[in-house]
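Q: Sequence plus the predicted model coming up.
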Amino acid sequence: MFPNKKIGTKEEFWNYLQQRRKEESMLGCARKDETVEGQVIIDGEPTGILSRHAYGLLDVFTIESQENGEEFKLLRIRNPWGKTEWVGDWSDNSEEIEKYRKELDVYVEELEDDEKFEIGEEDGTFIINFEDWSTIYNKLYVTIDFPPSWTGFRFTDSWNKGNSGGLPMPSAGITAKDAQISWGKNPQYLINQNKNGTVEFFFSLAQNDGRIEGKYIFPFVEIIDPICLIIYPAEDGKAVSKFDGSKVNPAWISTVVEHKEVSLRAMLPKGKYIVVPSQRQPSSDERPYYLSIYFNGSIGEVSFKNLKNPGNNGEEIKEEDEEIEVSQLRQDIIKTRLEDIYDSNVERKKPKIFN
């Protein structure tokens, strides 16, 4: 995986984890394996890590050897079951734990009281080094608590018979060419990134919760559609009439999933961009959605415009609204999906239609 032209180096990913932890984001991880349940086996040996099981990622930290100054990149993980822990390097009672016990005791002592733990206890909490963690786990979940320097902006809108264009790829009865033209019917939102340098953006496209009406069952197909977000370059700031895959960075295309929400993270240089939310297939039904855009800048440095519906130019998300949303995120553990450890920067192949 490392180095990767989208993820970057392992050091850059470590820095990303540290930054999310510094911002007090809620972190989790898992080993996703479609065919295997139970303990992950490496080189014939059980690791203590359970496949298809969610873990809390409690901390990202370093310790320095008092003997020679060597630095170790470590993570503190918790199995919510309170048992079944990692058994490799830096695990309870390992050689590393014994050798660097003084350094680890200092680390624990500096934690807040409600985070302190007993090293060596069978309580579900364990330490693992970054090398082993990034090898074994392949899913990272992040609930971002945006810092004060970030701004949020939201469009509340809907797809309908007149603006539902579907994805720019062929499907039953629709050719690739027709799908690319149809995609241009979708709602389009212009972003003017006026700030010198690069701005980090987080995009969320959400639908109504399928449980609201209380009469549908999962996967709530009556309310929830497979949806997707695409960020498209816009040199002239005008709506695009059809899709041209040669202009699109594959990292600026979300997955297509039948979920309440899809999300996308992107680093955008100064320039103009169009955000296009779409359903998998064109639909004549009225389908509400909420496009939320967070970025590390201010209104003025970044501005927005609804290209297809000028009467709806969205609104800034106020701090009190953000607090409510963060509370809801924490309750529901809504996940900012980072596939294969870093969603928007994962090496991703374009579907053929995007080439």
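A: Yep, it's here.
Q: all contacts plus neighbour counts: C-alpha atoms, from now on.
A: Noted.
Q: all helices of this protein, in order?
A: Listed in chain order, the helices of the chain (DSSP state H) span 10-22, 95-99, 101-109, 130-136, 176-183, 319-332.
Q: Skip the chain neighbours and tell me the closest residue to Leu205.
A: Leu291 (4.7 Å; CA to CA, 6 or more residues apart in numbering).
Q: which residues sit in contact with that neighbour?
A: When contacts are counted by CA atoms under 8 Å, 6 or more residues apart in numbering, Leu291 touches Arg154, Phe155, Thr156, Asp157, Phe203, Ser204, Leu205, Ala206.
Q: Second structure follows, compare the two:
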Amino acid sequence: MFACLFCVCLPDSHAQLMRFRGDSYFPALQNTERGVKHYEMSSDGKGGRIGNSKNFGGQNYQKLRKDCEKRKQLFVDTLFPPSNYSLFLEEGRHTDIEWKRPAEIAEDPHLFVEGAQPNDVTQGILGNCWFVSACSALTHNLKLLEKVIPSPEDQEWSPKRQYCGIFRFCFWRFGRWIDVVIDDLLPTRDGKLLFARSKTANEFWSALLEKAFAKLYGCYENLVGGRLSDALQDVSGGVAETISTRKYLERDPAASSTTLFDHVKTSFDHGALIVAAIAAKTKEEIEMSLDCGLVKGHAYAVTAVRFIEVNKQKTSIGSKIGAFFSGHRDREMLIRLQNPWGEKEWNGPWSDDSKEWEMVSEAHKRELGITVDEDGEFWMPWNEFVDHFTDISLCQLFNTSHLSLSKRFHEDIHHGEWTTNGSKSGAPNDLAGGCLNFTATCCSNPQYLLDVTTPQNEMYFSLTQMEINEGLKRREPHISIGMHLMKVERNRKYRVHQPMDGAATSDYSNSRSVCLTVRDVAPGRYILMPTTFAPREQTTFLLRGYADFHFKLQPLTRHVPPSGLFSCASVTQSVTRLQIRKAEYHRRPNDSLDNSLKFYCIIQSDKEKCQTSVQVGSMNPEWNDLFLFHRKDRRQRYGIELWHERFGPDTLVARAELVALMDNECKEVDLPLVPPKSKSVSESVGTISIQMCAYDDPYYI
């Protein structure tokens, strides 16, 4: 992964990790100066693990709050106490921190002041720009923000209800939204917040949200350096992917930066959360300020992606009037970003006070909310953005509602496991085979079958591994994971035992989640295989699929068809794979053929009937369709029919017959095509080419 995904984003004036006085303050929680008693609520002994409850650590917000109201005491969370325990991995540090409640930090505290804005989230001295930027991006999706901060009006300071110093936040973890309860004691020095804070002194939602996130991760220090995609997924439940701008453009030479702009803009308009970063190639480059005002090894929230109407003619009054009447306008591709430091902005073209804004009307500026404040938010041209920013972390939120008028995606979700089941590598019940580099065992992984039914298609797959030490301070490294999508036989019903032609493969990463995006693959049957990079690595996973057509991910557990209730156990099954290649004619097969030239084949055994795709536009149609047949005898006979698709009833054009012997070989055969009513090969009208692979081992393919 790129260095920017693990950036340590400390402001220039705070190059070292913070020093605090936490433990010395914790025993003095009675705070007798304010005359307020604090109520310490013990946990249920789960040590912060989620378990099967949707309440982190088993703490129920409503019960805790009612108990505090009954006792007339402020809540203190002993699962995440105001001490060094909640700050550091190693607790034995002398610190000068003071944990204060919002009312001790600012007058008239509130959760929100005039709603949520991107600059409500300003990074403190903690190197967690990856999380702070995700929170800034979150402010552009108010519906999602209310999911992360549920019932904000009930959690606000209000004279109508007793204040109990307890708050509730929600994060998405492994397919579920988890409630995380915290108290409102925040780390300060000299009466000021040390970590995330709002530009508005009495607004505290970002500081409290950060504390809940630190609790989820075990301590504040665990937030130093992290993956942008993890933070985006935690606050959205979406499908997160990281796009390398260089690789995106190199992978598809026909694509341009405009194509990427359209993708990012469409995603943003559909509510995606987006964060961008500039990779630091060395440790010394982390937080290095560039001459253009940008910072390496640092994350920026994307707050707008727009076409801006500009008048590129001279800016004199006369030329402006002429441009108005002539309708001469151009469009610029711009992107707006938010630096979580609240300062250090882009100083190139289209920066806050650059001359380029003279080409934009005042009304358009007001619509865009253009300001010249040093608030960390700035516009920059798209071409400069792709030149400087190396990575775009994009978290898609898919519309799965049946009632929506906008584009709808179908969703399918499965929980699975990579496990050896105590077996040898590659054994039938081994489900931890590793990636395609390990050809002998890779097909031992879990497999999911799906049918693609339309030629224009869009699919997203997200693979997430479980956090084995959720909520604990000591965090084990993730396993490197990825996905492989391969096209299989059109009638495949059982597991694949050798890898087939790959349609798409994700990057492999030791991150919590990886994403595979697939567009416009050929219709047919596919198998999606989630894998670890190396064999025999074991953990559980969550697989989510989204497609713009109706689909289903079907787990494949059987290797071969069952032998049958009354079959002898010693009966050996055989397997045959047929690939229909091409039909050629040496004379016109049927005078009734019209000009549509739409042909397909039907392959029929004594138990199964299959059909190829329809090929259009040639009298010599070509296919690349595969079919699989399991039998219990060594001699298999197949009938092959060539059909012409018409507006009325389809027409049988010709037929052929194939006899397959179990010789454990692959061979090419050309079969004579004879008219439907003919019984003699001498009357053939052409040939059909077929590849035939027949094996007496049903586990071979």
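A: Received, thanks. From a predicted model like this one, the values you see are computed outputs, not experimental measurements.
Q: List the TM-score for the superposed pair.
A: The TM-score (TM-score structural alignment, normalised by the length of the first structure) is 0.72; 276 aligned residues with a CA RMSD of 2.3 Å.
Q: Any figure for the gap between whatever residue of the second structure lines up with Trp159 of the first structure and Phe171 of the second structure?
A: Mapped onto the second structure by TM-score structural alignment, Trp159 of the first structure lines up with Trp418. Taking CA to CA, to the nearest Å as the measure, Trp418 of the second structure falls 25 Å from Phe171 of the second structure.
Q: repeat for Thr400 of the second structure
A: 20 Å.
Q: more crowded one of the two?
A: Shown here are Thr400 of the second structure and Phe171; by other CA atoms under 10 Å, Phe171 has more neighbours (23 against 16).
Q: what residue of the second structure matches up with Gln18 of the first structure?
A: Match for Gln18 of the first structure (TM-score structural alignment): Lys265.
Q: repeat for Leu75 of the first structure
A: In the second structure, Leu75 of the first structure lands on Ile335 (TM-score structural alignment).
Q: Neighbours of its match, how many?
A: 24.
Q: Distance check, it against Val275 of the second structure.
A: Ile335 of the second structure is 12 Å from Val275 of the second structure, by CA to CA.
Q: and of the helices of the first structure, who's closest to Lys305 of the first structure?
A: Of all the helices of the first structure, helix 176-183 sits nearest to Lys305 of the first structure, with 18.9 Å by CA to CA.
Q: where exactly do the strands run in the stretch 101-250 of the first structure?
A: 125-129, 139-143, 151-159, 189-207, 227-233 (DSSP state E, counting those that start in this stretch).
Q: Can you report how many residues lie near Gly166 of the first structure?
A: Neighbours of Gly166 of the first structure (other CA under 10 Å): 26.
Q: got a list of what it touches?
A: Ala179, Ser182, Trp183, Asn186, Ser278, Gln279, Arg280, Gln281, Pro282, Ser283.
Q: Distance check, the aligned partner of Gly271 of the first structure in the second structure against Ile640 of the second structure.
A: In the second structure, Gly271 of the first structure lines up with Gly524, judged by TM-score structural alignment. Applying CA to CA, the value for Gly524 of the second structure to Ile640 of the second structure is 20 Å.
Q: likewise Asp353 of the second structure?
A: Separation of Asp353 of the second structure from Ile640 of the second structure (CA to CA) stands at 73 Å.
Q: who's more crowded, those two?
A: Ile640 (23 against 15).
Q: what's the helix or strand harbouring the more buried one aligned against in the first structure?
A: If you go by DSSP states H and E, Ile640 of the second structure is part of strand 635-644. On the first structure, no counterpart of strand 635-644 of the second structure exists by TM-score structural alignment.
Q: Identify the residue of the second structure aligned to Ser327 of the first structure.
A: Checking with TM-score structural alignment, Ser327 of the first structure has no match.
Q: Kindly report the same for Leu205 of the first structure.
A: That one, Leu205 of the first structure, aligns with Leu463 by TM-score structural alignment.
Q: ok, its match - contacts?
A: Counted by CA under 8 Å, 6+ apart, Leu463 of the second structure has contacts Gly482, Met483, Ser513, Val514, Cys515, Pro530, Phe541, Leu542, Leu543, Arg544.
Q: List the residues that contact the corresponding residue of the first structure for the third one.
A: To tie it back to what came earlier, the one meant is Ser513 of the second structure. Residue pairing (TM-score structural alignment): Ser513 of the second structure is matched to Glu261 of the first structure. Glu261 of the first structure makes contacts with Ser204, Leu205, Ala206, Gln207, as judged by CA under 8 Å, 6+ apart.
Q: how about CSV for those, with distance to Thr336 of the first structure added?
A: Shown next, in CSV, are the contacts of Glu261 of the first structure (distance: CA to CA, whole Å):
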residue, distance to Thr336 of the first structure
Ser204, 9
Leu205, 11
Ala206, 12
Gln207, 15
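Q: Select from those residues the one having the most neighbours.
A: Leu205 (23 neighbours).
Q: Tell me the spacing between that residue and Ile224 of the first structure.
A: 12 Å.
Q: now swap in Gly8 of the first structure and tell me
A: For Gly8 of the first structure relative to Ile224 of the first structure (CA to CA), the value is 35 Å.
Q: Which one's more surrounded, those two?
A: Taking other CA under 10 Å, Gly8 of the first structure and Ile224 do not tie; Ile224 has more neighbours (23 against 15).
Q: Pretty sure Leu209 of the second structure sits against Phe167.
A: No. Using CA atoms under 8 Å, Leu209 of the second structure makes no contact with Phe167, being 9.1 Å away.
Q: Aligned against the second structure, show me the partner of Ile97 of the first structure.
A: Ile97 of the first structure maps onto Trp357 in the second structure, by TM-score structural alignment.
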